[in-house]
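Chemist: Predicted model, plus sequence, below.
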Amino acid sequence: MREFSLPHMVEPLRAGGLADSVYETADREPDRIQFARRDAADRGRWTPVTAAAFRDEVLALAKGLLAEGVRFGDRVALMARTRYEWTLFSYAVWSVGAQVVTVYPTSSAEQVRWILEQTRAVAVVVEGEDDAMTVGAVCDTLPVLRSIWQMDQECVTELWRRGAGVQDELVTERRWLAEPRSTAVICYTSGTTGRPLGCMITHANLAAECDTVFAGWRGLFAEAGQQPAILAFLPLAHIYGLMVQVLCVRSGILMGHEPELSPSSLLPSFQSFHPTCVFAVPYIFERILGAARTAAQDAGKGSLFERAMDTAVRYAAAVEQHSQGAGKGPGPGLRAAHAAFDHVVYRRLRAVLGGRVRYAVTGGSPFSRELGLMFAGAGITIYNGYGLTETTAAVTSQPPGRPRHGTVGRPMPGTAVRIAPDGEIWVRGGTVFAGYVDDPKATATALRDGWLRTGDVGHLDGEGYLTITGRKKDIIITSGGKSVSPLPLEERLRAHPLISQCVLVGDNRPFIGALITLDAEMLRRWHQAVGTRLPVGREHASANKALHAEIQQAVSTANLSVSRAESIRAFRILPNEFTVADGTLTASLKTRRDAVYKLCAAQIEQLYAS
C-alpha cells in the first residue's frame, strides 16, 4: 500500500486560540480540579488547583506581562524544566496574543543565543540561577531582549503585583485577537544533526492534535467514572511534552508536574500522584522494566521474573493474533500460567506506575515489539505512535483495542500518510506545521503541495499500519555498495538487559560495526552472577573476555534477522554511556549520530583496523 488516510474525527478550530479553553472551562466548571501541585515540604503530598483558580492566576500573570511591555505578536522564551510555572506562563503568553518560544534548560549559551536571536524574543523566563547566567552570558548580543524573569526568584508573584492595575478587559481584547492560524509556539527540533530548526506551530495545529487524541482515545485515559490524571514529566520544550500539557488543559484532565526523568524521582511521583494513564518515551518504559527486574533479582526471584516476562510475551502475542483473526488466542495452559504470574509478578509491575494505569502512550523514538508485548502481557497496553515536531507530535497511533506491536499504528483521523517511490514517508493534515522560522529554503524543501517530507523511511501494510525502518540520512552504505538501515539491529541489541545504547557504523567501510554502551547496574549484577575477578567498572568492560562473549552472543542473535552483508561483523564496548551533557543525546534522549561518530572516532578506527 502506498497511501492511507482516515477522515476527520473533530471539527477544526474555527476561531480564537489555545488560551480560550482556560477561561471557558473556568466559566463552565469553576470547581473542577485541573492541576495538582506538589507540596514543597512534603513531596508525597499534592495540592489541588481548580479551573477557576488556574484561570485567575493566568489572568493575573497576563496582566503582568502587559505591564512589562509584552505586546500582541511578541515572542517570549520559556527555559525551564517541567513545572507548574511553565504551564502558567505559556497560557499567560497566549492570553495576550504573544508566542511561546521553547528552550531546553540544558542548552548551551551558543544555542540559547541562536534561538533568542532568530526568534527576536523580547523576554525569557528561566528557572534558576544557572539558566539566568547562561542567558546573561549572551544577552549583550540580543538588542531585542528586554527582560529576564527567574521562576526561583518569585517572578510570578512579582509580575502579579506589577499587573494589578491593568484592566482585565485589556487581556480579553488581546486574547480575542488570536486566530487559529496564528503561531502559538516556536518549538525547536531536537537537532540530531546540525543546528535545530524553529517550527512554527499554530493554535489550530495543537487544537487539532489534542482534540483528536481525546476524541479517539479517551477510553484509554481512565476507568469509567474516574477523572483522568496524567503526570507530565517529559520536557515541555519538546513537542510531545507540550502536546500532553495542551491535551490536559483542553480536555479537563488532572495534570501534575515532575521535573526529573531519573527513576529515583519519577517512580516515587507515580506512587504519590497515582496517574490513570502515562505518556512517556520508550526509555522510561525500558527503565521501569529494568527497575522491576532489579527488584526481582534482589529478592532472589530473577529466574521467576524472566519466566513471567516470557509468558507475558507469548500471552500478548496470542491475544494480538486472535484480535486480527489469525489465531484462537491463549490456550488453557498459557492462560493458567499468565493468571499465576499476574498474582506474583505483573501486579507488582503495575504498582510501579501507581496502581491505576492500564494503558500508556509512547513515541519519540523506536519502541520494540518485544517490549510492547511484555507490558501488554503484564496488563499495561502501550499504544505506540509516530510523529515529529513538524507534525505537532503524533500523526499515527495504534487504534483503540487493535494495537499491532512492532508498528507505529495507523494515520490519526484527519491525516494522510504516503510512501514515496524511494520509501520516504510523507504526511498531510491539520497538524502539519506552518514552516520554519526565517528559513524559506528549509520550509520549501520540507513542504511540497501540502505534503511534509519527513525524512523517515517505512512501509504501510494492507490495513494502513505503518512500520518505520529508519531515516534516509541514517542509511549506511558500505564500501561494497550495500545499503543498511541501522534502526532494526540497534533495536534488537538494546533489548538485551546489559546493553543500554547501540550505534551502528560502516559508511564507506567494508562491513557494519557497532558501538555499544552498557547499563551500569546490570553490569554490576552480571559480575556478581558470573563471579568475574576483573574490576566491575564499565571502563574495564572491553578487556573482559567473558563479558565480550556475552555481548557477542547478543550480536549473533540480532544478526539472525538480517543478511550477512547487513550483519554486525565487529563491535566495541565503550567505557561510558551517551549523555545529554556530552552532546551525544538530545534533550528528548535521541542519539545524535554525528556527535557519536565524532566523539568515538578513535574507537571506530580501531574497530576497522583490527
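Modeler: Yes, it's here. Keep in mind it's a predicted model, so treat the numbers as computed, not measured.

Chemist: drop to CA atoms for contacts and neighbour counts, all remaining ones
Modeler: Noted.

Chemist: what's stretch 217-230 in contact with?
Modeler: Contacts of stretch 217-230 with the rest of the structure, by Cα atoms under 8 Å, 6 or more residues apart in numbering, involve 248, 253-256, 274-279, 357-360, 400.

Chemist: Filter these down to the ones in strands?
Modeler: For the contacts of stretch 217-230, membership in strands holds for 254-256, 277-279, 359-360, with DSSP state E as the criterion.

Chemist: the helices in the stretch 351-500 of the chain, which residues?
Modeler: Ranges of helices in the stretch 351-500 of the chain, per DSSP state H, counting those that start in this stretch, are 369-377, 440-446, 487-494.

Chemist: between these, which one is nearest to Glu11?
Modeler: In this view, the helices of the stretch 351-500 of the chain are compared for proximity to Glu11 by Cα to Cα, and helix 440-446 is the closest at 26.2 Å.

Chemist: Okay, and Phe305 sits in which element?
Modeler: If you go by DSSP states H and E, Phe305 is part of helix 302-323.

Chemist: Other residues contacting that helix?
Modeler: Helix 302-323 has contacts (Cα under 8 Å, 6+ apart) with 293-294, 296-297, 327-330, 334-335, 337-338, 341, 345-346, 370, 373-378, 402-404.

Chemist: Measure how that helix sits relative to helix 369-377, angle-wise.
Modeler: Put simply, helix 302-323 runs at 90 degrees to helix 369-377, going by axes from the mean of the first three to the mean of the last three Cα atoms, to 10 degrees.

Chemist: returning to what we had before: could the helices of the stretch 351-500 of the chain go into a markdown table alongside mean neighbour count?
Modeler: As requested, those are exported to a markdown table (neighbours: other Cα atoms under 10 Å):
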| stretch | mean neighbour count |
| --- | --- |
| helix 369-377 | 24 |
| helix 440-446 | 13 |
| helix 487-494 | 20 |
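
Chemist: So Arg43 lies in a strand, does it not?
Modeler: No. Counting by DSSP: H, G, I helix; E, B strand; the rest coil, Arg43 falls outside a strand, being coil.

Chemist: Give me the number of neighbouring residues for it.
Modeler: When counting by other Cα atoms under 10 Å, one arrives at 12 neighbours for Arg43.

Chemist: buried residues in the helix holding Phe305?
Modeler: Buried positions in helix 302-323, judged by neighbour count with 16 or more other Cα atoms under 10 Å: 302, 304-305, 308-320, 323.

Chemist: following that helix, which helix or strand shows up next?
Modeler: Counting by DSSP H and E, the element after helix 302-323 in chain order, helix or strand, is helix 332-341.

Chemist: Pasting the second one now:
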Amino acid sequence: MRELSLPPLVQTLRSGGLADSVFEAADTDPDLVQFSRGEEGPEGMRWLPVTAQGFRTEVLALAKGLIAEGLRPGDRVAVMSRTRYEWTQFCYAIWSVGAQLVPVYPTSSAEQVHWILAGTRAVAVVVEGEDDAMTVGAVCDGLPGLRKIWQLDDDCVPELVELGRGVPEMMVHRYRATVRPGSAATITYTSGTTGRPKGCVITHANLAFECDTLITGWRELLAPPGEQPSVLAYLPLAHVYGLMVQVSCQRHGIRLGHQPSSSTEDVLRGLASFRPSFLLAVPHMFEKIFRQARRTAEEHGRLEVFDKAVDTAMRYAEAKERRYLGLGPGPSPSLRAQHTLYDRPVYRQLRDVFGGRVRHAVSGGSPLSRELGLLFAGAGITVYDGYGLTETSAAVTGHPLGRPRFGTVGRPLPGCAVHIAPDGEIWVRGPNVFAGYLDDRAGTEEVLRDGWLATGDLGHLDDEGYLRLTGRKKDIIITSSGKSVSPHVLEQRLRCHPLISQCMLVGDNRPFVSALITLDREALVHWRRLHYKELMDTRAAAQDADLQEEIQRAVSRANTAVSRSESIRAFVILPDEFTVAEGLLTPSLKLRRGAVVKAYATEIASLYQP
C-alpha cells in the first residue's frame, strides 16, 4: 500500500481561538474540576482542585496584567519553565489577549535562548527561577525588542494580577476577539536533530483539530464509564507533544495535574499520588520501568518467574492481537490459565507503578518496540503508539481504537493521509499540518509540496494501512562500499538489553558499521553485584572482559535482524551517557548524531584502526 487517507471525525475550528474554550467551559460547567495543583504537605503530595470557573478567573486576571504591561495582539511571549501549573496559566492568558506563545526548553543554553528570542522577536519572556533569568539576562543586550522578564519563583503571577486590577475585562475579550482559526497560536521549535531548530508556526486551528480528533476518537480509553478522566503531565510543555496534552485536557474536561521533574523516580512518585486514569508517555519511560522491575525480581531471586511471566504476557497479547486482526482464535485455555497465574505476583506490580488505575496509555516521541508493547498489553496496560512531528502539531498517525498492531505507529488519524514516496519517504497531509517555518520561505517550500508535508522519515504501509518506521533519510549510513544502512532497527534492538542505555551506529564512508554504546548506571551496579565484581566507575567497567562479552552477545543477537553487510562489526562502550547538557541529545531525548560523531571522533577512529 502506498497511500491511505481516512475521513475526519471532527470539524476544523470555524471561529475564534484556543482561549475561547476556557470561557465556554466556565459558562457551561463552572464546577467541573479541570486541574489539580500539586502541593507538598507534611503527609506527602496533596492535589488541590481548580474548577473551570476558578481557572477562567485566574486566566482573566493574569491576562489583564499582561495588558497592563503593554502586551497587545500579535505580540510574542516566550515561556521558559518546567511543566507546572503556572505554565498553563500563562499559556491561556497569552492566547486570551491575542498574543502568540513561544515555548522554550528550560535546559536551553544562552545561545539557543538568544536564537529563539531573536528569531521570534519576543517582547517578553516568562522564566521559572533565577538561573533561567540569568540565562536570558546574559543575552538581553542583543535583544532590543525584549521589554519584560517575569519570574515565576519571584511571585510574578500575583504581581501581574495586581497590576491588571484597573484594566476592564472587556479589553481582554476585545483582544481575544481578534484571534482567528488561522492565527498563529504558537511558534514551537523543532528538536534540531539534524541542524539548527526551526520555528514552526502552529495555528489555533491546527492544535484544535489535533486535540479534538484524538479525544473524540479515543475517549473511551481515558477512563471507565461514568468517571472523569485524569492525566498527569510530566512531558515538557515546550515540546509539541506536551502542549497537545495540555490543550486536549482543557478542551475536553480531563482533569490535569502537573509534574515539574521528569526524572523517572519523581514521575513515579507523582503517578502514585495523583493516580491518573490514563497515561501519556514516551518509550524511555516504559523501558526504564521494565528494566527496574526486572532488576528487582533478580535481586529477590525471582528472575525465572519474572521472565516466564514476561514470555506469557507477550504470547497472550500476541494471541489477542491476532484475534482482533482476524488472524487467529485468541489465547488458548492453557495460555489464559498461565496468564491468570502471573497476574497477582507480576502484572499487578507493573500496573501499580502507574498509580493502579491506568489501563490504557499512549506512547509518542519515538516508536515503542513491539516487544515492550506486547509485554505491557499482556500485563493489563495497552499502549497505543503514534507518530508525528512538531510540524504536524503532534500525532498524525495512531493505533485505531481497539486494534493496536504493536511494532507499528498505527494508521492515519481521521482527516489525515499518509503517502509513501518512491524513495520511501513518508509524506503526510491534514488540517493539523503547520502553516510553515517562521521567516523561512525556502525551508517551508522544501517540505510543503502541493499540500503534503515531506517528513524526512522513512517507512512503509502494510496491507492494513499500518505505518512502520524504518529510519530517517538524513540518518542513513553509506559505507565506503556503497551499502546504505538504516540504523534504526539495530539501535532499537540493542537498547532492549538491560545493560544498554543508548546506542548510535556509525560507518559513513567506512568499510563497515560500528556502534557507540552507553551503559545504564543502575543496571551496571546491579550487574556488578550479581557477578561479584568490585565497585568501579563506568570507564573501568567498560574494560571488563565479562562485560565486553555480555555486550558482544547483545550485538550478535541484534545482528540476526539484518544482512551481514548491514551488521555491526565493532563497538565501543563509552564512559558516559549522552546528555542534553552536553548537546548530544535534544530536549526530547533524540540523538544529535552530528554532535555525537564530533564529540567521539577519537573513539570512532579507533574502531577502524587496522
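Modeler: Thanks, I have the structure now. Keep in mind the model is a prediction, meaning the values are calculated, not measured.

Chemist: ok so, going back, got a PyMOL select line for the buried ones in the contacts of helix 302-323 of the first structure?
Modeler: Those of these that count as buried under 16+ other Cα under 10 Å are selected in PyMOL with:
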select buried, resi 293+294+296+297+329+330+334+338+341+345+346+370+373+374+375+376+377+378+403+404
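
Chemist: Do a quick rundown of the strands in the stretch 101-250 of the first structure.
Modeler: With DSSP state E, counting those that start in this stretch as the criterion, the stretch 101-250 of the first structure has strands at 123-126, 147-150, 183-188, 198-202, 229-232.

Chemist: can you redo those strands as CSV with distance to Asp27 of the first structure?
Modeler: Converted to CSV, the strands of the stretch 101-250 of the first structure look like this (distance: least, Cα to Cα, whole Å):
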stretch, distance to Asp27 of the first structure
strand 123-126, 29
strand 147-150, 30
strand 183-188, 23
strand 198-202, 25
strand 229-232, 21
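
Chemist: Where does Thr518 of the second structure sit, in terms of helix or strand?
Modeler: With elements delineated by DSSP H and E, Thr518 of the second structure resides in strand 513-519, which encompasses its position.

Chemist: on that earlier part again, what's the closest of the contacts of stretch 217-230 of the first structure to Leu466 of the first structure?
Modeler: Of all the contacts of stretch 217-230 of the first structure, the one with the least separation from Leu466 of the first structure (Cα to Cα) is Pro400, at 15.5 Å.

Chemist: show me the contacts for that closest one.
Modeler: With the criterion set at Cα under 8 Å, 6+ apart, Pro400 of the first structure makes contact with 216-217, 220.

Chemist: Reformat those as TSV; add distance to Asp152 of the first structure.
Modeler: Below are the contacts of Pro400 of the first structure laid out as TSV (distance: Cα to Cα, whole Å):
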residue	distance to Asp152 of the first structure
Gly216	39
Trp217	37
Leu220	36
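
Chemist: With respect to Glu110 of the first structure, which of the residues you listed is nearest?
Modeler: Looking at the contacts of Pro400 of the first structure and their distance to Glu110 of the first structure, the nearest is Trp217, at 40.4 Å (Cα to Cα).

Chemist: Just give me the neighbour total for the closest one.
Modeler: Applying other Cα under 10 Å, we find 16 residues neighbouring Trp217 of the first structure.

Chemist: what's the answer for Leu142 of the first structure, then?
Modeler: The local packing count at Leu142 of the first structure equals 17, with neighbours defined by other Cα under 10 Å.

Chemist: Surely it and Glu117 touch.
Modeler: Yes. Distance between Leu142 of the first structure and Glu117: 6.1 Å, which falls inside the contact criterion (Cα atoms under 8 Å).

Chemist: can you give me the helices in the stretch 1-150 of the first structure?
Modeler: Assigned helices in the stretch 1-150 of the first structure, in chain order: 20-28, 51-67, 84-95, 109-119, 129-136 (criterion: DSSP H, counting those that start in this stretch).

Chemist: Let me have those helices in JSON lines, extended by mean neighbour count and distance to Glu286 of the first structure.
Modeler: Written out in JSON lines, the entries for the helices of the stretch 1-150 of the first structure read as follows (neighbours: other Cα atoms under 10 Å; distance: least, Cα to Cα, whole Å):
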{"stretch": "helix 20-28", "mean neighbour count": "17", "distance to Glu286 of the first structure": "35"}
{"stretch": "helix 51-67", "mean neighbour count": "23", "distance to Glu286 of the first structure": "35"}
{"stretch": "helix 84-95", "mean neighbour count": "24", "distance to Glu286 of the first structure": "27"}
{"stretch": "helix 109-119", "mean neighbour count": "18", "distance to Glu286 of the first structure": "30"}
{"stretch": "helix 129-136", "mean neighbour count": "16", "distance to Glu286 of the first structure": "30"}
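
Chemist: Dump those helices into CSV; add distance to Ala229 of the first structure as well.
Modeler: Output for those, formatted as CSV (distance: least, Cα to Cα, whole Å):
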stretch, distance to Ala229 of the first structure
helix 20-28, 17
helix 51-67, 14
helix 84-95, 15
helix 109-119, 33
helix 129-136, 30
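
Chemist: can you tell which of the ones you listed is closest to Arg350 of the first structure?
Modeler: In terms of Cα to Cα, the element of these nearest to Arg350 of the first structure is helix 84-95, at 26.6 Å.

Chemist: Which other helices and strands does that closest one contact?
Modeler: For helix 84-95 of the first structure, the packing partners by 3 or more Cα pairs under 8 Å, 6 or more residues apart in numbering; DSSP states H and E come out as helix 51-67, strand 75-79, strand 99-102, helix 168-177.

Chemist: post-alignment, it versus the second structure, mean distance?
Modeler: Here the mean offset of helix 84-95 of the first structure against the second structure after fitting is 0.2 Å, by mean Cα distance after the TM-score superposition for the first structure.
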